[in-house]
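Asker: Just to be clear, the model below is a prediction. Sequence and coordinates:
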Amino acid sequence: MSELHILSKRVGIKLKQQSHILVTAESCTGGGVASAITDAAGSSMWFDRSFVTYSNEAKIEMLDVKESSLQEYGAVSEEVVNEMVQGALLHSRGTYAISVSGIAGPSGGSEEKPIGTVCFGWASKQGLREVETVRFSGDRAEVRLQACWHVLSRLEEQLDIAE
């Protein structure tokens, strides 16, 4: 059993114990977080859906991300992941939401936002609002795996605080 599978199982137990339903909004991870979550048996009790919004158009159409935010800040920004996570809560039955948008590589980076830059958002119906930007190293697969691990690890920490 992979470490990510073990982590997602722990997160699921905590979500279920606290009567929460999770929803994800993913870009660079391409559904990797949802895949890790649904690897856990019984995840339908605490997981609603995932929005895989790889294109800017999908972010606008599915999550109500503002076109002006995408133009001003770019898809890989704390402003956009905040709108993604809010949209995920709005368009689901979730009580907790997470969002991820980043540059996994091997191309697409810039001096301002190098390859490995990933932005995260966490939100809950109870008022949690948090965003963060992290720079990971490694190839595309490693960046994506680290992003999945990070977003679930922070969610686990937030759930521990909420207990």
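Answerer: Structure's in. What do you need? A quick note: this is a predicted structure, and the numbers were derived from the prediction, not measured.
Asker: drop to CA atoms for contacts and neighbour counts, all remaining ones
Answerer: OK.
Asker: what about the residue nearest to residue 117 when sequence neighbours are not counted, neighbour count?
Answerer: Closest residue to residue 117 apart from its sequence neighbours, by Cα to Cα, 6 or more residues apart in numbering: residue 135 at 4.4 Å. Neighbourhood size, residue 135 [other Cα atoms under 10 Å]: 16.
Asker: Wait, residue 135 touches residue 120, no?
Answerer: No: Residue 135 is not in contact with residue 120 according to Cα atoms under 8 Å; the separation is 11.2 Å.
Asker: hey, which helix is longest across the protein?
Answerer: Ranked by number of residues, the top helix in the chain under DSSP state H is helix 140-162.
Asker: May I see the buried residues of that helix?
Answerer: 140, 143-149, 151-153, 155-156, 159 (16 or more other Cα atoms under 10 Å).
Asker: I'd like those written out as JSON lines, with distance to residue 18 added.
Answerer: Listed next are those as JSON lines, based on distance: Cα to Cα, whole Å:
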{"residue": "140", "distance to residue 18": "34"}
{"residue": "143", "distance to residue 18": "30"}
{"residue": "144", "distance to residue 18": "28"}
{"residue": "145", "distance to residue 18": "26"}
{"residue": "146", "distance to residue 18": "26"}
{"residue": "147", "distance to residue 18": "24"}
{"residue": "148", "distance to residue 18": "22"}
{"residue": "149", "distance to residue 18": "21"}
{"residue": "151", "distance to residue 18": "19"}
{"residue": "152", "distance to residue 18": "16"}
{"residue": "153", "distance to residue 18": "17"}
{"residue": "155", "distance to residue 18": "13"}
{"residue": "156", "distance to residue 18": "12"}
{"residue": "159", "distance to residue 18": "8"}
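Asker: also this one, for the comparison:
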Amino acid sequence: MRSEDRTTVSEDAARVLAALRARGATLAVAESLTGGLVAAELTAVPGASRAFRGSVTAYATDLKREILGVDGPLLDERGAVDAEVARQMAAGVRRALGATWGVATTGVAGPEPQDGRPVGTVYVAVAGPEGREKVNALRLNGGRTDIRKESVRSVLALLLGELPGNGRAQDTEENGGT
């Protein structure tokens, strides 16, 4: 990964934490394909503990069900690489860790397809107060490292865009909220 890419992800992590602190809000992270990279970016920012509650790296499918509360029949029917799974992971980690906001990553970083999904298929999700939820489907190119790093950048950018008053948030209906 190029150093300028690293800086962008680090800057996004710092912006997320500053925005959360300004609102008195907290964040919990559920990760699958990123394997802890989102949490690592967040905790690299000094003072992260004022907004970051913690993370669950649920790499194994059964942990998504048992720890994050993802619906078992959904996992059986669609597998772990699915938009609804990502949404339930974000909501589940938010609930489990008692955070204002939850984010999640799930997908296929490679080198082989998974659950009938090609390498580069990724879903990032955010869940927040008042039922505010959004999932983005991504189709990423590159090798395993590139896909994982871009997934981190994408989930941080998604959260930034969903935080109220952040200038990039859309109305609730567009975001899949109720």
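Answerer: Cool, got the structure. Just so we're clear, the structure is a prediction, and the values are computed from it rather than from any experiment.
Asker: before we move on, back to that, just name whatever secondary elements the longest helix of structure 1 is in contact with.
Answerer: If contacts are counted by 3 or more Cα pairs under 8 Å, 6 or more residues apart in numbering; DSSP states H and E, helix 140-162 of structure 1 sits against helix 3-17, helix 32-38, strand 96-102, strand 117-124.
Asker: go again using 10 Å as the cut-off
Answerer: Counting contacts by 3 or more Cα pairs under 10 Å, 6 or more residues apart in numbering; DSSP states H and E, helix 140-162 of structure 1 packs against helix 3-17, helix 32-38, strand 96-102, strand 117-124, strand 129-135.
Asker: Now for the residue nearest to residue 117 of structure 1: which residues touch it?
Answerer: Applying Cα atoms under 10 Å, 6 or more residues apart in numbering to residue 135 of structure 1 gives the contacts 102-103, 113-119, 143, 146-147.
Asker: And the buried ones among the residues you listed, selectable in ChimeraX?
Answerer: Typed into ChimeraX, the line below selects the buried ones among the contacts of residue 135 of structure 1, using 16+ other Cα under 10 Å:
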select :102,103,114,115,116,117,118,119,143,146,147
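Asker: Out of the contacts of residue 135 of structure 1, which two sit at the greatest distance?
Answerer: Farthest-apart pair in the contacts of residue 135 of structure 1 is 113 and 146; separation 17.0 Å (Cα to Cα).
Asker: Tell me which residues touch the spatially most central residue of structure 1, please.
Answerer: In structure 1, the centroid-proximal residue (Cα atoms, centre = their mean) is residue 99; its distance is 2.8 Å. Applying Cα under 10 Å, 6+ apart, we find residue 99 of structure 1 in contact with 23-27, 29, 33, 50-52, 80-88, 119-123, 131, 151.
Asker: Relative to residue 58 of structure 1, which of the helices and strands packed on helix 140-162 of structure 1 is closest?
Answerer: Of all those, strand 96-102 sits nearest to residue 58 of structure 1, with 12.7 Å by Cα to Cα.
Asker: Map residue 140 of structure 2 onto structure 1.
Answerer: With TM-score structural alignment defining the correspondence, residue 140 of structure 2 maps onto residue 136 in structure 1.
Asker: So for that match, what's the nearest residue that isn't a sequence neighbour?
Answerer: residue 116 (4.6 Å).
Asker: aligned partner of that neighbour in structure 2?
Answerer: With TM-score structural alignment as the criterion, the equivalent of residue 116 of structure 1 in structure 2 is residue 120.
Asker: distance of its match from residue 10 of structure 2?
Answerer: Applying Cα to Cα, to the nearest Å, the value for residue 120 of structure 2 to residue 10 of structure 2 is 22 Å.
Asker: Over to residue 108 of structure 2?
Answerer: If you measure residue 108 of structure 2 against residue 10 of structure 2 using Cα to Cα, the figure is 23 Å.
Asker: Likewise for residue 29 of structure 2?
Answerer: In terms of Cα to Cα, residue 29 of structure 2 sits 16 Å off from residue 10 of structure 2.
Asker: same check, this time on residue 73 of structure 2
Answerer: As judged by Cα to Cα, residue 73 of structure 2 and residue 10 of structure 2 stand 37 Å apart.
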